[in-house]
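Chemist: prediction below, plus the sequence it came from.
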Amino acid sequence: MIKLASYNMRKGIGTDRRRDPDRILHVLREIDADVIALQEADRRFGAREMVISPHLLAEHSDWKAIRFNMRERSMGWHGNAILVRKSAEIVGCGAIHLPALEPRGAVVADVRIADQTVRVVGMHLDLSGLWRRKQAHTILAHLDAAPDRPLTVMMGDLNDWSAASGCLRDFGRRFAFAQTGPSFHARRPVGRLDRIMVSGGLRVADCGVHASAAARKASDHLPIWAVVERDADPPPLGV
């Protein structure tokens, strides 16, 4: 079994309007996932520096950040980052350039953990439904173009409220969604903007929204999580 989490950390700015990367790490330690997809992990302007410094991550957590080498001071690509256990092996990684009016991207990595290699995609999609669908098609096309088809997990802030149309329907034709529940807004969650999706061959054994007191203050999104395991029978598709 592998525990996954996805968290839009809002550049470390909490609902009290304070930037506090230590508080983000505290929430991540509460969840204690093996693989974590972060959104808005970098500052937006200037050098777009990572919010959680390498020293802070190394000294006060059990994870390491996968280095995509897109920007020297950034943790990921357009704010998307992936953290894994320090014991995990990074088989390969890269960035996915997404069509957008404003800078958007996704990241992908093959991670070997718990004697299992899983392809992990982290994403933060557009506010526009039209662009979200274009971005979803680009991500799926990137996966289709790969020479191999390992077990795959996709996670992130999809910015889509509708389960019956748009990018959720596009992804749902190929992936099963973990029924995690509403994660936005952190103080009163009503929107299922954040999602975890698994390919055939994987089964969601358990999942949920992490709604601790610390999580309700650390960002305007609550983290979501899922425990996945191998499954010989294809999981049901859809949201």
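Modeler: Now that the structure is in, tell me what you want to look at.

Chemist: only C-alpha atoms for contact and neighbour calcs from this point on.
Modeler: Noted.

Chemist: just list what the longest helix belonging to the chain packs against, helices and strands only.
Modeler: Secondary structure of the chain read by DSSP state H shows that its longest helix is helix 129-145. If you count contacts as 3 or more Cα pairs under 8 Å, 6 or more residues apart in numbering; DSSP states H and E, helix 129-145 packs onto helix 166-172.

Chemist: so where do the strands sit in this structure?
Modeler: For the chain, applying DSSP state E gives strands covering 2-8, 35-39, 63-65, 81-85, 89-97, 105-113, 116-124, 152-157, 176-177, 194-198, 202-209, 224-230.

Chemist: ok, second structure coming up, stack it against the first:
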Amino acid sequence: MQLTFASYNIHKAVGTDRRRDPDRILAVLREIDADVIALQEADRRIGWRESVLPRETIEDYTPWVPVPLNHRPESLGWHGNALLVRKGIAVIEARVVPLPTLEPRGAVRADLLIEGQRLRVVGMHLDLSGLRRRQQVRTILDHLTRCDGDHPTVLMGDCNEWSLHRGALGEFRAPWQLLTPGPSFPARRPVARLDRLVLCQRWQVEDHGVHHSALAARASDHLPVWGRAILPKK
């Protein structure tokens, strides 16, 4: 089984030209064409916290469907964290993962069924504070240890960590595989490797990178990152 995972902080669909353009974000996602996508900043932060990407547009005009979290009717995710999966992938269950924080942050977890194999995916957006980030990573890992079953797992998101391997990322010890696709922020001239993917040892990583395109350089203040991996048969 070969799958492509992607993570994208869409900045509430506001691009570097200061225009909010949801269709532009969806076009970038089509360029990547990943099987499972973690989005950050997918909802507004005030009021009804409605999604900046119309759910109907996603379901009717893209190859993905949102993972239902059933928390806020108008939201796509939880504190802006949302997951999209390719149509045909079954969602067994989905949960929010509250994180210790002083600002609205969170993570979401979904168990998926693909080709008869149960997989676990986490989307996350970590704090600006280094101490909080470390606490949040520990909270996510603790949550995973309490989940039913030991299934192949992928975590991805905006980690807000400038260090390559230290800080909060030091919590992902072996056998976790920490992928640093490359500079993804700011989108026009990326220098910071803020967006990461973390895979359990069952995955064989084939490739990973940052998605550079003219459209992606305008659509958000982050560039998307992606990873392609194979899950060997048991």
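Modeler: That came through, no problem. None of the values given here were measured: they were computed from a predicted structure.

Chemist: give me the TM-score for these two chains.
Modeler: Scored against TM-score structural alignment, normalised by the length of the second structure, the superposed chains reach a TM-score of 0.96; 233 aligned residues with a Cα RMSD of 1.4 Å.

Chemist: separation between the spatially most central residue of the first structure and residue 137 of the first structure?
Modeler: Centroid-nearest residue in the first structure, with Cα atoms, centre = their mean: residue 37, separated by 3.0 Å. Relative to residue 137 of the first structure, residue 37 of the first structure is positioned 20 Å away (Cα to Cα, to the nearest Å).

Chemist: tell me, how many neighbours does residue 208 of the first structure end up with?
Modeler: A count of nearby residues for residue 208 of the first structure, using other Cα atoms under 10 Å, gives 17.

Chemist: spatially nearest residue to it (excluding sequence neighbours)?
Modeler: residue 180 (4.2 Å; Cα to Cα, 6 or more residues apart in numbering).

Chemist: same thing with residue 108 of the first structure?
Modeler: residue 121 (4.4 Å).

Chemist: the aligned residue in the second structure for the one you found: what's it in contact with?
Modeler: Correspondence of residue 121 of the first structure to the second structure, assessed by TM-score structural alignment: residue 122. Contacts for residue 122 of the second structure (Cα atoms under 8 Å, 6 or more residues apart in numbering) come out as 38, 107-110, 153-156.

Chemist: go on, residue 135 of the second structure?
Modeler: Taking Cα under 8 Å, 6+ apart, one finds 100, 168 in contact with residue 135 of the second structure.

Chemist: re earlier: can you lay out the strands of the first structure as JSON lines showing distance to residue 56 of the first structure?
Modeler: Output for those, formatted as JSON lines (distance: least, Cα to Cα, whole Å):
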{"stretch": "strand 2-8", "distance to residue 56 of the first structure": "18"}
{"stretch": "strand 35-39", "distance to residue 56 of the first structure": "16"}
{"stretch": "strand 63-65", "distance to residue 56 of the first structure": "11"}
{"stretch": "strand 81-85", "distance to residue 56 of the first structure": "13"}
{"stretch": "strand 89-97", "distance to residue 56 of the first structure": "21"}
{"stretch": "strand 105-113", "distance to residue 56 of the first structure": "22"}
{"stretch": "strand 116-124", "distance to residue 56 of the first structure": "22"}
{"stretch": "strand 152-157", "distance to residue 56 of the first structure": "23"}
{"stretch": "strand 176-177", "distance to residue 56 of the first structure": "33"}
{"stretch": "strand 194-198", "distance to residue 56 of the first structure": "26"}
{"stretch": "strand 202-209", "distance to residue 56 of the first structure": "25"}
{"stretch": "strand 224-230", "distance to residue 56 of the first structure": "23"}
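
Chemist: so which of those strands comes closest to residue 145 of the first structure?
Modeler: strand 89-97 (12.1 Å; Cα to Cα).

Chemist: average offset between that closest one and the second structure?
Modeler: Strand 89-97 of the first structure, aligned to the second structure and superposed, deviates on average by 0.6 Å (mean Cα distance after the TM-score superposition for the first structure).

Chemist: packing partners of that strand?
Modeler: Strand 89-97 of the first structure makes packing contacts with strand 105-113 when contacts are defined by 3+ Cα pairs under 8 Å, 6+ apart.

Chemist: how big is the offset of the strand it packs on relative to the second structure?
Modeler: The superposed strand 105-113 of the first structure is, by mean Cα distance after the TM-score superposition for the first structure, a mean 0.8 Å from where its aligned residues fall in the second structure.

Chemist: now that strand against strand 81-85, angle please.
Modeler: With axes from the mean of the first three to the mean of the last three Cα atoms, to 10 degrees applied, the angle from strand 105-113 of the first structure to strand 81-85 works out at 10 degrees.

Chemist: what distance separates strand 105-113 of the first structure from the centre of its chain?
Modeler: 10 Å (Cα atoms, centre = their mean, to the nearest Å).

Chemist: which residues does that strand contact?
Modeler: So strand 105-113 of the first structure is contacted by 2, 34, 76-78, 80-82, 87-98, 117-125, 139 (Cα under 8 Å, 6+ apart).

Chemist: could you redo the last one with a cut-off of 6 Å?
Modeler: 78, 88-98, 117-123 (Cα atoms under 6 Å, 6 or more residues apart in numbering).

Chemist: cool, and stretch 188-202 of the second structure?
Modeler: 153-161, 175-180, 182-185, 217.

Chemist: let's see that with 7 Å instead.
Modeler: Applying Cα atoms under 7 Å, 6 or more residues apart in numbering, the contact partners of stretch 188-202 of the second structure are 152-162, 175-185, 217, 225, 231.

Chemist: check stretch 219-234 of the second structure too.
Modeler: Stretch 219-234 of the second structure is contacted from outside by 1-11, 13-16, 24-25, 181, 184-187, 195, 202-212, 216-217, using Cα under 7 Å, 6+ apart.
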